[in-house]
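Engineer: Return a 3D structure for these sequence lines:
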Amino acid sequence: MHEFSIVQSLFELIEEQVALHGAKRVLKVELLVGVLSGVEPHLLQLAFETFKEGTHARDAELHIQIEKLKVFCFDCMEEFEKEELNALCPKCGGLNTEIRGGRDLLLKSLELET
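Structural biologist: Coordinates of the predicted model:
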């Protein structure tokens, strides 16, 4: 389960920010998780809850925003958000497309108490 190694790296980033800003504790962590990132949000939540004990984020809430798949069609010259996890254009059905969203795994924000 690679979510544990992802959360371990996340806590390294969190602790760096805590030290940089002289924070007492972390109140909230916001992540953006793309549907194509290969990360399971519920496993990420479980790993976060496991790793936060004994850290500055022990009382923090984790908020996960899911990034939908975004596909640009070069034939239609339009970008679409899709529920289906494929690169087909939902308008013309073509494959002359490019994936432009849904792969990210980003730390969007931290709420710190200083």
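Engineer: contacts, neighbours, all on C-alpha from now
Structural biologist: Fine.
Engineer: how about the helices of the chain, start to end?
Structural biologist: For the chain, applying DSSP state H gives helices covering 3-21, 41-51.
Engineer: okay, those helices in a markdown table with distance to residue 71 and mean neighbour count next?
Structural biologist: Below are these laid out as a markdown table (distance: least, Cα to Cα, whole Å; neighbours: other Cα atoms under 10 Å):
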| stretch | distance to residue 71 | mean neighbour count |
| --- | --- | --- |
| helix 3-21 | 26 | 15 |
| helix 41-51 | 22 | 17 |
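Engineer: any chance of those in CSV, plus distance to residue 102?
Structural biologist: As requested, these are exported to CSV (distance: least, Cα to Cα, whole Å):
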stretch, distance to residue 102
helix 3-21, 17
helix 41-51, 13
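Engineer: Please name whichever of those is nearest to residue 111.
Structural biologist: helix 3-21 (10.1 Å; Cα to Cα).
Engineer: To compare with the earlier structure, here is another sequence to fold:
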Amino acid sequence: MHEMSLCESILGILQDQAVSQKFSKVDRVCLEVGPLSGVETEALRFGFDVVTRGSLAAGAKLDIIEPQAAAWCLPCEKTVSINERFDPCPECGSHQLQVTSGEELRIKELEVS
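Structural biologist: Take a look at the predicted model:
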């Protein structure tokens, strides 16, 4: 389960920010996880709870935002919503799509004390 290693990396970022921003506790973490990122959000939630035990983020609320994936269609020159990486363009049926969003995995917000 690679979500555990992702959670360990997130905790590392939180610890680094605690030093540079001078806070001692994380109360809430808001992550943006795109549907094309390859991350299972429930596994991420579980991993976050496990990895943060006994740390500055112990007991922190984890909010996950899951934005819609989008792609640029080369033939019809439109930005379209997609559900999966190899979906056809909903406008023209072409498979010549360039993903423009949906692969994100980033920390959007932190509430700290």
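Engineer: How alike are these chains, TM-score-wise?
Structural biologist: For these two chains in superposition, a TM-score of 0.92 is obtained (TM-score structural alignment, normalised by the length of the second structure); 113 aligned residues with a Cα RMSD of 1.3 Å.
Engineer: Which one of the helices of the first structure lies nearest to residue 69 of the first structure?
Structural biologist: Closest to residue 69 of the first structure of those is helix 41-51 (Cα to Cα; 15.4 Å).
Engineer: and residue 31 of the first structure, how many neighbours?
Structural biologist: 19 (other Cα atoms under 10 Å).
Engineer: for residue 76 of the first structure, same thing?
Structural biologist: When neighbours are defined as other Cα under 10 Å, residue 76 of the first structure has 13 of them.
Engineer: Residue 91 of the first structure versus that one, what's the distance?
Structural biologist: Separation of residue 76 of the first structure from residue 91 of the first structure (Cα to Cα, to the nearest Å) stands at 8 Å.
Engineer: Also residue 1 of the first structure?
Structural biologist: Counting by Cα to Cα - residue 1 of the first structure and residue 91 of the first structure are separated by 37 Å.
Engineer: Now do the contacts for the closest residue to residue 17 of the second structure other than its chain neighbours.
Structural biologist: Nearest residue to residue 17 of the second structure in three dimensions, chain neighbours excluded: residue 23, at 8.0 Å (Cα to Cα, 6 or more residues apart in numbering). Contact analysis of residue 23 of the second structure by Cα atoms under 8 Å, 6 or more residues apart in numbering lists 17, 112, 113.
Engineer: show me what contacts the residue nearest to the second one when sequence neighbours are not counted?
Structural biologist: Think residue 112 of the second structure. Leaving aside its chain neighbours, residue 112 of the second structure sits nearest to residue 26 (4.4 Å; criterion: Cα to Cα, 6+ apart). Residues near residue 26 of the second structure by Cα under 8 Å, 6+ apart: 14, 56, 57, 58, 60, 110, 111, 112, 113.
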